[in-house]
Each structure stands twice: as structure tokens, then as C-alpha cells.
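J.: coords below, sequence missing:
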């Protein structure tokens, strides 16, 4: 699987990020397989985070800014401070939330607490975001069409979608790193919401449970589902994991 995580080597700071930081400390904290970078600007309660998406990466920070502004009326997500773009890429600056990533060293050393927070946090997100008022889609058809326009073809063995279990506003990238935890181990908020949209809740649950294996090792999927308050559904889990790989 392509690497996403804290930078493993020195990264070049894009000029717009340097300008935004001014004289404040600047720390690269994340990179993804598409070339995107996230930097922490400043520290303490006044810290902010700047994302950089290189041109041609396929990362749509404008869409994320729009979705964060919408979701922020209902649940705990970063507040947008600035968005801009130029020929070589785009940037998005958000305020820092309290807490730290569920994959920080503290929480990977305590997976029972982290996984419980992932489940309760995802359930809270799904309950708080209003489906009827959401202008964004993350449906199967929407995702396959976007993949087609991007030149990706769905695998021939992708089965027909299972019946909808329950429509919610999905996070769209419910992997463990995108949930923040308070000091006491409760969930604090969610980040990286560029794909947010209405879909079956299993579109999020399939990926959230999958990510427990990537981040904490095998054996934690049922604990997440239990914290969410739902029984395993192997059919829907399998389908939405295949769809994740295809889109």
C-alpha cells in the first residue's frame, strides 16, 4: 500500500506555506501517497495546519474547504482560515483542534482506547450531520463516475451494490488518522473531509474497521463496531472495501 504518514525524510516547503508561516515554527506532520503535505504552523492553542496539494495530484482542497465550512455548523471539525491556489498547487489553512491523532505514538500504544474513540466518534459524526440538508454525495454511482472521469475503470469483479442499510453523511476517509482524541481518550473531532457526502454508513464503517488493522494490528475491527453500536456485516464490508480500492 502506498505510504501515508509522518514524513520519513526532509520535505521541501512550498513557497506559499513559508509565506503563511511568517516567523512562526513550521513542522511537516503528514504526507500522503498523492504528494500532499500537511504542516503545523506555530504551537500550543494558537497552532494552525496548512495543507499543500501539488498541481496534478488530484487532491481537491477547494472541495474540502467547502465541506469543512458546511460540517462545522454541526460537529467538531477544523475551522477554515485560508484557501488559495496558483499554478503549482493549492493550499488550505485551518485552525487546530484540541487533541491529537488517533495514530500518534500514545494512542497506537493504547489501541483499545483509540479504537473505542474511533467507533464512538464515527457514530456521533453520522448522527450529527443532517442528511436532508447535505448538498454533497458520496454514493456508489457518484464515486464510480468520478473514477471514470479520472481515467480509472472499475474492476470487472466488483459486484452490484448491496441494498442501502442506512443513509448518513459519511466522512469519506474514515481511516484512523483522521480522528483526533482528547487527553482522556475520548474523540475530539474529525479532519480531512474532502470527500464528505451522503452514502450508506457502511461506506465509512468498512474503511474505518479496515484501518484498525493498518494502524493497530489485527483483531480490532469488532471493537470499533461495538463502540459504534452495530453488528458486523461481512457482505457490505467486502463491497465497500472493494469500492474503496477502485475509486
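T.: Nice, thanks for sending it over. Model, not experiment: these values are computed from the prediction.
J.: from here on, just use CA atoms for contacts and neighbour counts.
T.: OK.
J.: longest helix in this protein, by number of residues?
T.: As assigned by DSSP state H, the longest helix anywhere in the chain is helix 111-128.
J.: helices and strands around that one, which ones?
T.: For helix 111-128, the elements it packs on are helix 105-108, strand 167-170, strand 179-181, strand 187-190, helix 201-216, helix 221-228, judged by 3 or more Cα pairs under 8 Å, 6 or more residues apart in numbering; DSSP states H and E.
J.: what lies in contact with the fifth one?
T.: By Cα atoms under 8 Å, 6 or more residues apart in numbering, the residues outside helix 201-216 that reach it are 103, 108, 111, 115, 118, 126, 165-176, 218-222, 224-225, 236-238, 240-241, 244.
J.: what's the PyMOL line that selects buried ones from the residues you listed?
T.: In PyMOL, this line selects whichever of the contacts of helix 201-216 come out buried by 16 or more other Cα atoms under 10 Å:
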select buried, resi 103+108+111+115+118+126+168+169+170+171+172+173+174+175+176+220+221+222+224+225+236+237+240+241+244
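J.: another structure for you, compare them:
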């Protein structure tokens, strides 16, 4: 059984009706259910408001058979990271035949792709870079039990491939026009620049800003793990093109405090697309 609510226009999504999974309806009780995000794999995020205690909660839901959206993995990573940085606090999580879910408390701030920041991309891109630097400087590599290395990402991607499909078959040549032999690049990654605990999906929508434009927090840490800092940086800067248009990548690097590294940027964007 599912319910339906009218989906508001958020981050450019069209106004439409979205199916609310039964577990979300059950978790909500008498709360108001507001859909706030949908990803390309069918994952949904809902805000629950107006319960007896007046508290707001968020529910992430993933359909079955989507290993890329492992909410149990995300719950473990959030519980680990909350000792050092501001992340959503886990209330509960679970799985059934219809999908999996993760319930968290809210964190302060609005997404860097909220309407007020879409029209102020310089502030948003600055917060993306500074927030990422804070995470990289704060989370302790030596205590992190999670891995996001190139080897681990490629191994997991190969596990998910259908018979006969190759990693390079997933590559969009329009995004990587200068890559003539992706297999060779995969086989020889550049040496690690600086090993950090990476966010794992440091795109602009997952960065939250305070009303004054300063960095507030991160969400969607399901892939958090140790890797080269450029695994995050290359994609964080790239995401400004997708969300704001060209011209803001350099702002991310400046705010982070690093000069662009063309070789590592190209490599980690290639890995992002393939995996």
C-alpha cells in the first residue's frame, strides 16, 4: 500500500505527485509528509512535520535491489562521523521486501541548490569548498573503518555489472572527450596526494549552508571513507557546473585552499562516471 502527496517544486523538480512508500506512511503517523528529494536511482527523501512532540524528522527510502543506495552503510557512517562533525543523527533504520529506510533528525541549514543559493552561486561554491576542507581536516583517517579507495570502488562496481558489461561501457565520451584509453587510466591511478576521510558524494546538493552563506553541514554520507582528497574535490567542483553553470569550479578550489590538479581531477571524474 502507498499513499500520495503533492510534490513541491524543489531544486528544479517539476510539480507532480509522488508515491509515498508504506513504511514512510507508517513512520509518519499523524505527521505531515513532504517529499524533498528524489535521485536517479529511485531513492526518495521525505520530511515529516507536526507530530505530537513537534519535532521534524527526515526519512530516506531506497527501493529494493539498489546496492548503490545502501542505507545500512549510511547509518553506520553517520554514527561514526557524528563524533567529530555535524551530520544527521540516526533515529532508526531498517529493510523489508519493499525497500530500506533511514530516519534521521534534521541538521541546520539549506542545501546549496536551494533557490536562494542558486541565485548566489559564488557564496554556494565557496561554502562547498570550505565545508569540504573542514571535513577533510577534521575526520581522523587513522580511526576511520571505511574505505573509498579506487580499488574498493572498482571492485564494488564490477560486482554490480551485468554479465558481459565492462566498466568502461559506462563511460560517457561526451564528458571525457580527451580519454582515448580509459582501461589504461583505470589500471594506473595517480599516486595519492593526501589521504583523507572523504565525504563520498560531495556534490553541491549535499552541502548545507547557514542563512549567512557559511557552511553548515553535510548530508548523504553513504559512501564516506578513506581516499585521496581529489576523489571528493574533483566531483565537488564539477557539481557546480551541473547546478550553477560554468565559472565556479575555481571558487571551490580557492575556498578549499588548493591549486587545481588537472591529472587527478580528470582521473577521479572518470572513476566517478564509471562507478
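T.: Cool, the structure landed. Just so it is clear, the structure is predicted and the values come from calculations on it, not from any experiment.
J.: on that earlier part again, winner for burial among the helices and strands packed on helix 111-128 of structure 1?
T.: strand 179-181 (a mean of 26; mean count of other Cα atoms under 10 Å).
J.: and that strand, what does it pack against?
T.: Under the contact definition 3+ Cα pairs under 8 Å, 6+ apart, strand 179-181 of structure 1 sits against strand 100-101, helix 111-128, strand 187-190.
J.: and if we set it to 6 Å?
T.: Under the contact definition 3 or more Cα pairs under 6 Å, 6 or more residues apart in numbering; DSSP states H and E, strand 179-181 of structure 1 sits against strand 100-101, strand 187-190.
J.: where in structure 2 does the longest one fall?
T.: Following TM-score structural alignment, the partner segment of strand 187-190 of structure 1 in structure 2 covers residues 215-218.
J.: just put the helices and strands packed on helix 111-128 of structure 1 in a markdown table and tack on distance to residue 55 of structure 1.
T.: Below are those laid out as a markdown table (distance: least, Cα to Cα, whole Å):
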| stretch | distance to residue 55 of structure 1 |
| --- | --- |
| helix 105-108 | 32 |
| strand 167-170 | 27 |
| strand 179-181 | 27 |
| strand 187-190 | 25 |
| helix 201-216 | 27 |
| helix 221-228 | 36 |
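J.: quick one: closest of those to residue 54 of structure 1.
T.: Between residue 54 of structure 1 and those, the shortest gap by Cα to Cα is with strand 187-190, which sits at 23.2 Å.
J.: average offset between that closest one and structure 2?
T.: For strand 187-190 of structure 1, the mean deviation from structure 2 after alignment is 0.5 Å (mean Cα distance after the TM-score superposition for structure 1).
J.: circling back to that earlier point, mean per-residue distance, the longest helix of structure 1 to structure 2?
T.: Looks like 0.5 Å for helix 111-128 of structure 1 (mean Cα distance after the TM-score superposition for structure 1).
J.: next, the angle helix 201-216 makes with that helix.
T.: 160 degrees (axes from the mean of the first three to the mean of the last three Cα atoms, to 10 degrees).
J.: buried stuff in helix 111-128 of structure 1?
T.: In helix 111-128 of structure 1, counting by 16+ other Cα under 10 Å, buried: 111, 113-123, 125-126, 128.
J.: near residue 192 of structure 1, how many other residues are there?
T.: By other Cα atoms under 10 Å, 22 other residues sit near residue 192 of structure 1.
J.: how about it: what's its closest non-neighbour residue?
T.: residue 178 (6.2 Å; Cα to Cα, 6 or more residues apart in numbering).
J.: before we move on, back to that, give me the stretch of structure 2 that the helix or strand that comes right after the longest helix of structure 1 matches.
T.: Reading on from helix 111-128 of structure 1 to the C-terminus, the next helix or strand found by DSSP states H and E is helix 140-149. The aligned range for helix 140-149 of structure 1 in structure 2 is 150-159, by TM-score structural alignment.
J.: that stretch vs structure 1 - mean distance after superposition?
T.: Compared with structure 1 after fitting, stretch 150-159 of structure 2 deviates on average by 0.5 Å (mean Cα distance after the TM-score superposition for structure 1).
J.: for that stretch, buried residues please.
T.: 150, 153-154, 157.
J.: same check, this time on stretch 127-140 of structure 1
T.: Within stretch 127-140 of structure 1, the residues scored as buried using 16+ other Cα under 10 Å are 128-129, 131, 134, 136-140.
J.: spatially nearest residue to the alignment partner in structure 1 of residue 35 of structure 2 (excluding sequence neighbours)?
T.: Taking TM-score structural alignment, residue 35 of structure 2 has residue 28 as its aligned residue in structure 1. Leaving out its chain neighbours, the residue that sits closest to residue 28 of structure 1 by Cα to Cα, 6+ apart is residue 39, at 4.2 Å.
J.: and the one you found, what does it touch?
T.: 27-29, 49-50 (Cα atoms under 6 Å, 6 or more residues apart in numbering).
J.: and what of residue 182 of structure 1?
T.: Applying Cα under 6 Å, 6+ apart, the residues near residue 182 of structure 1 are 99, 188.
J.: do that again at 8 Å, thanks
T.: Counting by Cα under 8 Å, 6+ apart, residue 182 of structure 1 has contacts 98-100, 188.
J.: what does residue 191 of structure 1 give?
T.: 77-78, 178-180.
J.: many thanks, we can stop here.
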